[in-house]
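Enquirer: The following comprises the amino acid sequence and a computationally predicted model.
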Amino acid sequence: MGTEALLAELREALGKDAVLTDPDITHGYSRDMMPLAPAGRPLAVVLPADVEGVQATVRACAQAKVPIVPRGAGSGLSGAANAIDGCVMLVTTKLDRILEIDPANRLAVVEPGVVNLALRQAVEREGLFYPPDPSSYDWCTIGGNLSTNAGGLCCVKYGVTTDSVLGLEAVLADGSLLKTGRRTVKGVAGYDLAKLFVGSEGTLGVITKATVALRPLPQAPGTLVAGFATTEAAGEAVTRVVREGLVPSLMEIMDATSIKAAESYLNTDLGAGSDCQALLLCQSDSGGEAAQRELAALEKICLECGSTMAYATDDLAEGKMLLETRRVVLTALEQYGIWLTDDVCVPRTRIAELIAECRRISEETRLRIAVVGHAGDGNMHPTIVYAPDSEDEFARARQAFDDILAVTMALGGTVTGEHGIGKVKREWLEREIGPVGLRVHRRIKRALDPDNLFNPGSMFSR
């Protein structure tokens, strides 16, 4: 089947308005938010409105031997949703229904185009809580979250996306519909195929439905902010929190560069002082006296570890303002140039070492590098800032990006905590999992996608 015949078949199956070929339009769907990852020119962008439309697209592309790149809202930071030349971009944003909310069994059934925030708000009206909260939660979609196994600020207590997944439906390479998982709390029948598809970055199939577990709505959180004169002291506080068994609902860290950027952007003063090198932000959603005890214990640890400032509040508006300083860091860094954010995870005892190494890399590359991250699980986001019109700075930013990955592995960490491998860290995946691990990945890929139809070149080369 030629390309014109393929486009005609897609228009027949989905309707002409669901098949976009104007280059000016398709270009806007060709890449995600990662500037380092390569992106090609798609043949077409298709927007199916139901699972039958997804199946028809997959079958037509399989017959024509045209690759498919599944895409959600495009909020990813690894290039996993980037086009390759001549592909069909299969965009799932029109599959946007919340099909069911079952309060009695604490679960929801959703399509992949549902926006994360929309799901959270819908279940909140039932007194329930969907925990995964990526920083782009107000526009990223559940399908993208599933494909990259996204995390967020609440991971320390509630885990990442896979920890909330009960079951999935996905269209396979031959157009058939795979139904995996369950609706029950427990179930060990067969391989856990649902978890296999979570984090697979669209390389094994197209997720069309998810059954996710919900939790009771937490109490309104209390908030603690603590400043430290050294990153080592902040790192010791994190280690103590973990060692003593405290599990705050949120524990974030910001380095000096991040603090200064956020304060400048928000025109505020956190009160940590000009010599503050690290800031911890913690929350407890245990409620009432339990939250007060948890915050008091966290404050005690911070002070014993040398905190120069520690302040706790149960005022919701004040807590939201404090947390806003963490959430705005990437936007705040745009005051200085374009940012390139990395995503690594190290043992929690080595967070301070990573921040120190990022400071060294910043000095060597002569670029601003800010470090923020989820201290509770060691997932850090070193963010490199460079001038948009400087090829030299862009090259140095790329070098800094790779240097940070090398340091992470030397510290016993992983090259991605929640953004995924995509098309920007393929060689690093091979370094991390080794030849045997890579061989197993490739065999799974060939078993489910023998013609290399789905997102070829993402995660690893065939």
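Expert: Right, received. Where do you want to start?

Enquirer: make it CA atoms for all contacts and neighbour counts henceforth
Expert: Will do.

Enquirer: Quick one: neighbours of R125, just the number.
Expert: Counted with other CA atoms under 10 Å, residues neighbouring R125 total 10.

Enquirer: how far away is it from V171?
Expert: Computed with CA to CA, to the nearest Å, the distance linking R125 and V171 is 31 Å.

Enquirer: now the spatially most central residue of the chain, what's its secondary structure?
Expert: In the chain, the centroid-proximal residue (CA atoms, centre = their mean) is A150; its distance is 3.5 Å. Classification of A150 by DSSP: H, G, I helix; E, B strand; the rest coil places it in coil.

Enquirer: For it, which residues are in contact?
Expert: Contact analysis of A150 by CA atoms under 8 Å, 6 or more residues apart in numbering lists P132, P134, G144, V160, T161, E418, H419.

Enquirer: Below is an additional structure, to be compared with the one above:
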Amino acid sequence: MGFLDELTASVTGVSTAPDDLAAAATDRSGTTPDGLPAAVVRASTVDEVRRTLRLAHDHGVPVVPRGAGTGLAGGAVAGTGSVVLDVSGLDRILSMDPVDEIAVVEPGVITAELDRAAGEFGLRYAPDPASAAISTIGGNIATNAGGMRCVKYGVTREAVLGLDVVLADGRLISTGRRTVKGVAGLDLTALFVGSEGTLGVVVGATLRLRALPAQTFTAVAAYDSVAAAATACSELARARREPSLLELLDGATLDVVDRAQGTDYSARGTALVIAQADGAAADSEIAAIAEVLGKEATWLSAEGDPDRLLFARRMALPSIERFGRALIEDICVPRSRLADAFEGVGRIARERGVEIYSFAHAGDGNLHPIIGYDKAADRLPDAVREAGDDIFALALELGGTVTGEHGVGLLKRDWLAREAGADVLDVHATLKSALDPRGILNPGKGF
């Protein structure tokens, strides 16, 4: 009996229908695989995940783990002969403890749904990627996703206390703990977070929740240059201020939001900074933040509904995509080099003759330079691809990284090699070999 026959006999939810295969073959990166996968397994239980991996391991069949497919680096792209293991159907919130501030969930839980459920207990799930309304916890763990609140609360890794992971041969292990502190053994939890499905398949997670802040205040400042705005953000760190959110939008982004949404942000300046402070002392903290931001601002407001003040940031990507296609990039630099990064991206846009819209989680030094191009293009234009490479080179030149929160996937493997170096990649390969000796888990991704 061949692999597909064995798989179909032992696991429900197996499909080989061409439409299902095509839908599961790529992710939001738009990367085109070299062909269609052999099958899609829509797992509904942990045991089905284990049986799928055990069979794939025995037959040497590549497995591409998948959640909602919202990844932007090609981490869930599945090519010829592979099996897509879709765990989005494991979507239960198993328990929530409001005293210990812990949630135990399956990987298919939508990020925003967990946040809403925690809110009923006066808690929140702090990581908030832009895709929170559609991305899953498992995908967030796979890429160590970030978001706007990460400047204060950290990225996904800081919220993951423990994991249930199915290894390549079908073994199920549990890592970590239910306590906030714990140093027993190697930190395998941190190893799996951000590993992009190359070391194991997450089937459960114990997550740390946070208390909802008693109050939140927002300040918005406009500047006559993106350099002035970036410098103001760096000055907040120098002044030891602690925003819970700090976002920066450049002039090109403000212009496209105005065109798409009928707003007038660009009339206030050529760059915008949005800051929030939360907690019991948020009123005094936002006043101190506003004082720093206001020194070089052309316009400053610390009044109004936070959601309205955040509108420009939330609508940035939808506005860009309204007028064309977008290559969504993700780099991170030291906060002190933020102004240099924006200047460098602007120079790349001019030299390559492309439109780049840049916005940033400025408190983390995490930039998203979005390269726009024609909707009618049947492939990525050379100038766009070259601009992307220039942006990665800029990040390394400034002492940063080629990905702050989207992951490496297929798209940045060559750049990871330049950033990490041969010795580090050898260590990666050694770990991979120990956990996945037949190399079946998400081959070609990450490293």
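Expert: Everything's here; your move. Quantities reported herein were computed from a predicted structural model and do not represent experimental measurements.

Enquirer: returning to that earlier point: aligned to the residue nearest to the centre of the first structure, what sits in the second structure?
Expert: Alignment note: A150 of the first structure maps to A145 in the second structure; criterion TM-score structural alignment.

Enquirer: What separation do you get for its match and D414 of the second structure?
Expert: Taking CA to CA, one finds A145 of the second structure at 21 Å from D414 of the second structure.

Enquirer: Relative to the first structure, which residues correspond to stretch 309-319 of the second structure?
Expert: Going by TM-score structural alignment: stretch 309-319 of the second structure matches residues 322-332.

Enquirer: To which secondary structure element type does A447 of the first structure belong?
Expert: Taken by three-state DSSP, the conformation at A447 of the first structure corresponds to helix.

Enquirer: Just tell me what it corresponds to in the second structure.
Expert: Under TM-score structural alignment, A447 of the first structure pairs with A434 in the second structure.

Enquirer: repeat for L117 of the first structure
Expert: Aligned counterpart of L117 of the first structure in the second structure: A112 (TM-score structural alignment).

Enquirer: hmm, back to that, drop anything exposed from the contacts of A150 of the first structure.
Expert: In the contacts of A150 of the first structure, burial by neighbour count holds for P132, P134, G144, V160, T161, E418, H419, counting by 16 or more other CA atoms under 10 Å.

Enquirer: Nearest spatial neighbour of the fourth one, chain-adjacent residues omitted?
Expert: The one in question is V160 of the first structure. Distances taken as CA to CA, 6 or more residues apart in numbering put G151 closest to V160 of the first structure, at 4.5 Å, once the chain neighbours are dropped.

Enquirer: Look at the one you found and say how many residues are nearby.
Expert: Other residues close to G151 of the first structure by other CA under 10 Å number 26.

Enquirer: so who does it touch?
Expert: P132, D133, P134, G159, V160, T161, G417, E418.

Enquirer: gap between it and R106 of the first structure?
Expert: 20 Å.

Enquirer: from the contacts of A150 of the first structure, which is closest to A56 of the first structure?
Expert: Of all those, the one with the least separation from A56 of the first structure (CA to CA) is G144, at 20.9 Å.

Enquirer: My guess is that closest one contacts A73. True?
Expert: Yes. Judged on CA atoms under 8 Å, G144 of the first structure makes contact with A73 at a distance of 7.3 Å.

Enquirer: In which helix or strand does the match of L117 of the first structure reside?
Expert: helix 111-119 (DSSP states H and E).

Enquirer: Helix or strand next in line after that helix, which one?
Expert: As assigned by DSSP H and E, the chain's next helix or strand after helix 111-119 of the second structure is strand 123-124.

Enquirer: mean deviation (superposed) between that next one and the first structure, please.
Expert: Superposing on the first structure and averaging over aligned pairs (mean CA distance after the TM-score superposition for the first structure), strand 123-124 of the second structure comes out at 1.0 Å.

Enquirer: Could you tell me where that strand falls in the first structure?
Expert: Against the first structure, strand 123-124 of the second structure falls on residues 128-129 (TM-score structural alignment).

Enquirer: next one: stretch 382-398 of the second structure
Expert: Aligned by TM-score structural alignment, stretch 382-398 of the second structure falls on residues 395-411 of the first structure.

Enquirer: And the matching stretch, what's buried?
Expert: Those would be 396-398, 400-402, 404-409, 411, for stretch 395-411 of the first structure by 16+ other CA under 10 Å.

Enquirer: Throw those into TSV and include secondary structure and distance to V91 of the first structure, thanks.
Expert: Output for those, formatted as TSV (DSSP: H, G, I helix; E, B strand; the rest coil; distance: CA to CA, whole Å):
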residue	secondary structure	distance to V91 of the first structure
R396	helix	34
A397	helix	31
R398	helix	29
A400	helix	33
F401	helix	29
D402	helix	30
I404	helix	32
L405	helix	31
A406	helix	34
V407	helix	36
T408	helix	33
M409	helix	34
L411	coil	38
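
Enquirer: And the helices in the stretch 151-300 of the second structure?
Expert: Counting by DSSP state H, counting those that start in this stretch, the stretch 151-300 of the second structure has helices at residues 156-159, 188-192, 226-238, 251-261, 282-293.

Enquirer: Alright, that wraps it up for me.
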